[in-house]
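J.: Sequence first, then the predicted structure:
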Amino acid sequence: MERDVQLVRDFVTAVPCFEDLFDAHVFNEGTVLPHVFFWDVVQETVASFVGGDDTNWRVTLRFLEEQLRLDVHEVTGVIVTSFLLDLPWPDQPEYGLVDHLGPAMSARFTAIRPSG
């Protein structure tokens, strides 16, 4: 199994509230497409942050931080291009989520979006 697909499977195991999203992706695509899946994860994570559901967004950020620290090329690519790049922009009220990124994600975020 490719590392990016394993990332999705491990993520769903760690954050079970995303099982339905995973199942929908597999049903619609015949497989899971990690970059497409994580675009949806961003939307759900931002909604969780705004809605005050601390568990989901905090667990998501913690899991992705741990995975980014492993520095596996395929995994890093998915997290950077399909999660960090899609986070809210400074002029959006949800941007406060960025303040909760761990050190590895924060460093990558600053590198790819230096102005926020």
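T.: Good, I have the coordinates.

J.: From now on I want contacts and neighbour counts done on CA atoms only, so please keep to that.
T.: OK.

J.: Tell me where this protein has helices.
T.: With DSSP state H, the ranges of helices along the chain come out as 3-14, 19-29, 34-51, 54-69, 73-82, 103-112.

J.: Quick check: which of the ones you listed is nearest to residue 88?
T.: Nearest to residue 88, of all the helices of the chain, is helix 34-51, at 8.0 Å by CA to CA.

J.: where's residue 83 relative to residue 73, distance?
T.: Distance of residue 83 to residue 73, given as CA to CA, to the nearest Å: 15 Å.

J.: The structure to be compared is supplied as follows:
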Amino acid sequence: MTTTQPSVQLVSDLVNHIPEFRAAFDTHVFNQGGVLPHVFFWDVVQDTVRSFLGESPDTADWRRTLDFLEEQCGRGVLGIDEVIVTSFLNDLPYPDEPGHAITLQLGPVMAARFERIRPGG
């Protein structure tokens, strides 16, 4: 019996919970030959910020994505936290970039982790 890594399970759960990520996931798996959570989350960040800015109405609503990730981050599972912190929070726009205000919308768990990795925003 194989056990799915928590980071791969996170990607699977995200796509199942927010189906708007399915096309990006399918393209990712085809191009990468499997699931690479840190790489996939680059697309998640880009789509989430585009949604926040109102630039792409066909992407997942940014609030649903933040809510899902907040819940997952609150579980305290090492592989999950690593992906969310390293490849989502750390890749959010910086203060001089469009969409930076999304960082003010983070839930308490992600906001604390964001403050720890990027104290200046």
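T.: Now that the structure is in, tell me what you want to look at. Everything numeric here is computed off the predicted structure, so don't read it as measured data.

J.: Superposing both, give me the TM-score.
T.: With the length set by TM-score structural alignment, normalised by the length of structure 1, the two chains reach a TM-score of 0.95; 116 aligned residues with a CA RMSD of 1.4 Å.

J.: so which of the helices of structure 1 gets nearest residue 90 of structure 1?
T.: Of all those, it is helix 103-112 that lies closest to residue 90 of structure 1, at 12.5 Å by CA to CA.

J.: equivalent range in structure 2 for the closest one?
T.: Here helix 103-112 of structure 1 aligns to structure 2 at residues 108-117, judged by TM-score structural alignment.

J.: Average offset of that stretch relative to structure 1?
T.: By mean CA distance after the TM-score superposition for structure 1, the fitted stretch 108-117 of structure 2 averages 0.2 Å away from its aligned residues in structure 1.

J.: Residue 88 of structure 1 - nearest residue in space that isn't next to it in sequence?
T.: residue 95 (5.0 Å; CA to CA, 6 or more residues apart in numbering).

J.: Quick one: residues contacting the one you found.
T.: By CA atoms under 8 Å, 6 or more residues apart in numbering, the contact list for residue 95 of structure 1 reads 87, 88, 89.

J.: Quick check on these: which are buried?
T.: Among the contacts of residue 95 of structure 1, those that count as buried by neighbour count (16 or more other CA atoms under 10 Å) are 87, 88.

J.: Right, I'll call it a day here.
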